[in-house]
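> have a look; sequence and predicted model below, questions after that.
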Amino acid sequence: MTGRRIVADVGGTRSRFGISRGPGDLSEIRVYPTAGQSSFAEALATYVIDIGAGPAEGWCGGAYIAAAGPVDQGAVQLTNAAWSISAREVSQHLGGVSVSLVNDLEAVGLLLPHLQASDLAPIGGVARAELIGSRIAVNVGTGFGAATAVRVGGTQWAIAAGEAGHMSLAPTTAEEAAVFGFGRTVEDLLSGLGIGRLYAAHARGAARGDRAADTVFAAASTDPAAARTAQMFSRLLGRITGDLVLATAAWDGAFLCGGVAKAWLDVADVGAFRAAFEDKGPMRARMSSVPTFAIIVPEPALLGLTHAAPRAG
């Protein structure tokens, strides 16, 4: 059987594909708009044609798919797109090879134990020479998600992904209450659409709520509403990331990724982010020693999948 495997990172906005021959090996990367294809099967077929690989039965030894939604019995319905994916059906399309289907943040979690200093950009706080314990990946993109990597002995790790974006989010200041009110979830505000909502609120109705996050952040130096949006986003992201560290005992650090997080880095109020991250009452001293990073290596979910062990479904 060939050692080449298809890896795919399927999000609500974009779907990414690549080929891997083993841990850390990634090639033939292609990115497609998720809305541009009617189904995952169609996107997969397009990818195989685009890389000129021919029928998958002749070269594909398996597939690892990370999808933006909760995986249940080998199937997933994307949270922010209409696609549903079945590991069994994908296997049939690929000639019966083994197909593993995981949550998209689980894929990033698989990468956490293998990240090097050159793959990371510190976000304020402290930097440790060696990270050996539990850590958490936090994604801000089309949606919001998180996954924890826990060492279970030697070089073995267990990865647990949840649906952190759907936790409740309440205001803690009068300003926050005026801007986004009550009855919100984390993903309502810390996401691509969330940035548009925050910006529209800060612009006092003078702007639509569908402005892209990168556009808002790029205008922060000249547009007061965009600057206030970036500052509030910094505080909210710090607060929620700190809460997730506390809830999962991820004392070896929080690692941010995703398109919105990447765009935010250029205008981040790092002081506000770290202040909110550390402001945890009796846990403040402990939180001040927990590092925070941005993952800057390209395609972290695809790279994480190259480290995945085979599984059914």
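Sure thing, it's come through.
> contacts and neighbour counts: CA atoms only from here.
OK.
> what sits against T292?
122-126, 253-256 (C-alpha atoms under 8 Å, 6 or more residues apart in numbering).
> which residue packs closest to it, ignoring adjacent ones?
A254 (4.9 Å; C-alpha to C-alpha, 6 or more residues apart in numbering).
> can you classify R208 by secondary structure?
Following DSSP: H, G, I helix; E, B strand; the rest coil, R208 is assigned to coil.
> show the buried residues in the contacts of T292.
123, 125, 253-256 (16 or more other C-alpha atoms under 10 Å).
> any idea which of these is closest to D243?
A254 (10.7 Å; C-alpha to C-alpha).
> and that closest one, what does it touch?
135-138, 241, 245, 290-293.
> in ChimeraX, select just the buried ones from those residues.
Remark: buried members of the contacts of A254, expressed as a ChimeraX selection using 16+ other C-alpha under 10 Å:
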select :135,136,137,138,241,245,290,291,292,293
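> one more structure, for comparison:
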Amino acid sequence: MVETVLVGDIGGTNVRFAVARQGFAGHPVISDVSVMPGDDFADFDDALIAYCESLGDKKPTRALIALAGPVSDGHVKLTNRDWVVDAKRLEANCGLETVRLVNDYAAMARSIPELPDSHFKLLHDGEQEAGGRQPILVSGPGTGLGMATLLPVGQSGWRVVTGEGGHAAFAPATPREWALYEALKDKHGYVSSELVLSGSGLNEVHKALCRIDGVAWQEIPPAEMLKRAREGDQICNDICEIRARGTLYALGDAALMNGTKGGVVITGGVAERLADWLEAPAALERFFQRGPMSAYMKPITIRLLLAGEAALVGAAALYFDEVSLQ
């Protein structure tokens, strides 16, 4: 019988589940995908119980769940949702033999070698050595700003190193960005890249720019903000430009510090919606401009991930990596 595993990708907005098995050449194949708003559930246990019940007799006995928060001894406090998840409690509540919890960006990063080229949009075609295996940076703005580095192991294996790079300090580079930084600093004290670049900080950035310009703030849904930006609304366009340029600036720093010559993959729903701004020359220059090290940056390929189910694939890959070592 083919072994299956229940996998999950739990972010600040949605909970995603699937059943995974190993397919051709060991690549994970997922099925029974379910996407549900996190707001529909009081806690994560209820969400996983609902999915397990929907599977009936197809429910696997083991699970690997990727969550948006640091993992410590089988516990996770989600960064952008008031949920505390405990692996042992899930095993008891859901009738599972084992539940392993990992950071969501560990799963996101591990998915990258498993996905076809059609799942990516090329933003910058670097000069990566043919057949070479170099570290890859995986990061980008969604509800938060996750970050991980994918390290090659041997001829075909991979190891993921996660961190909380999204909470590093935001680096303003223009007078408009400095004004935004000062406005946010007055209110929050510390201005992280996640605050400026991710979905969770959108209203705070919008409010700050409105205060700077002397304009009354009114909440605008993200889709409407993009529409207005394309129609020439100054504040909305500034928000899109600041977020796109700031993302590439932050990822350029991380790529330089981690030596990710294997490329940079930008992920997250916010990044997908900002694709037009991310590929603008002025935004890409933020990635390349590193003084005497600018030549080091140019050969690094930059891609935008377009696959919403990538972290489910990555969670499955992490599980089967462990199985192969047993």
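Structure received. On a predicted model such as this, the values are computed, not experimentally measured, just so you know.
> the lengthiest strand in the first structure vs the second structure - mean distance after superposition?
Across the first structure, the longest stretch assigned as strand under DSSP state E is strand 144-153. Strand 144-153 of the first structure differs from its equivalent in the second structure by a mean of 0.8 Å after superposition (mean C-alpha distance after the TM-score superposition for the first structure).
> what packs against that strand?
With contacts taken as 3 or more C-alpha pairs under 8 Å, 6 or more residues apart in numbering; DSSP states H and E, strand 144-153 of the first structure sits against helix 104-111, strand 135-140, strand 156-161.
> what does it contact?
105-106, 108-110, 112-113, 132-139, 157-165, 186-187, 190-191, 248, 250.
> any quick PyMOL command for the buried ones out of these?
Selection of buried members from these for PyMOL, criterion 16+ other C-alpha under 10 Å:
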select buried, resi 105+106+108+109+110+112+113+133+134+135+136+137+138+139+157+159+160+161+163+164+165+186+187+190+191+248+250
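> for the contacts of A254 of the first structure, which one is nearest D214 of the first structure?
Ranked by distance to D214 of the first structure (C-alpha to C-alpha), the contacts of A254 of the first structure are led by V138 at 18.3 Å.
> ok, the contacts of T292 of the first structure in the second structure: which stay?
By both residues aligned by TM-score structural alignment, their matches' C-alpha atoms under 8 Å, the contacts of T292 of the first structure still in contact after alignment to the second structure are 122-126, 253-256.
> in those residues, find the pair that's most separated.
It's V126 and L256 that sit farthest apart of these, by C-alpha to C-alpha, at 15.2 Å.
> quick one: which helix or strand includes the equivalent of T241 of the first structure over in the second structure?
When the second structure is aligned by TM-score structural alignment, T241 of the first structure is paired with L251. Using DSSP states H and E, L251 of the second structure sits within helix 234-258.
> against which helices or strands is that helix packed?
Partner elements for helix 234-258 of the second structure (3+ C-alpha pairs under 8 Å, 6+ apart): strand 136-141, helix 193-197, helix 202-213, helix 222-230, helix 275-278, helix 281-288.
> neighbouring contacts of it?
135, 137, 139-141, 149, 165, 170-172, 177, 193, 196-198, 205-206, 209-210, 225-226, 228-230, 261, 264, 271, 274, 277-278, 282-284, 286-288, 297.
> and stretch 295-311 of the second structure, which residues are buried?
297-306, 309-311.
> from the residues you listed, pick the one nearest P70 of the second structure.
Distances from P70 of the second structure to those, taken by C-alpha to C-alpha, are shortest for A311, at 16.0 Å.
> which position in the first structure pairs with the closest one?
So A311 of the second structure corresponds to A301, using TM-score structural alignment.
> aligned against the second structure, show me the partner of D25 of the first structure.
Per TM-score structural alignment, D25 of the first structure is aligned with V29.
> the helix or strand L101 of the second structure falls within vs the first structure, mean deviation?
Using DSSP H and E, L101 of the second structure sits within strand 98-103. Here strand 98-103 of the second structure, set against the first structure after superposition, deviates by a mean of 1.1 Å using mean C-alpha distance after the TM-score superposition for the first structure.
> show me what that strand is in contact with.
Residues outside strand 98-103 of the second structure that contact it (C-alpha under 8 Å, 6+ apart): 61-71, 74-76, 87-88, 90-91, 162.
> report the buried residues of that strand.
Across strand 98-103 of the second structure, burial judged by 16+ other C-alpha under 10 Å covers 99-103.
> dump these to TSV, plus distance to L318 of the second structure.
As requested, those are exported to TSV (distance: C-alpha to C-alpha, whole Å):
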residue	distance to L318 of the second structure
V99	13
R100	10
L101	11
V102	9
N103	11
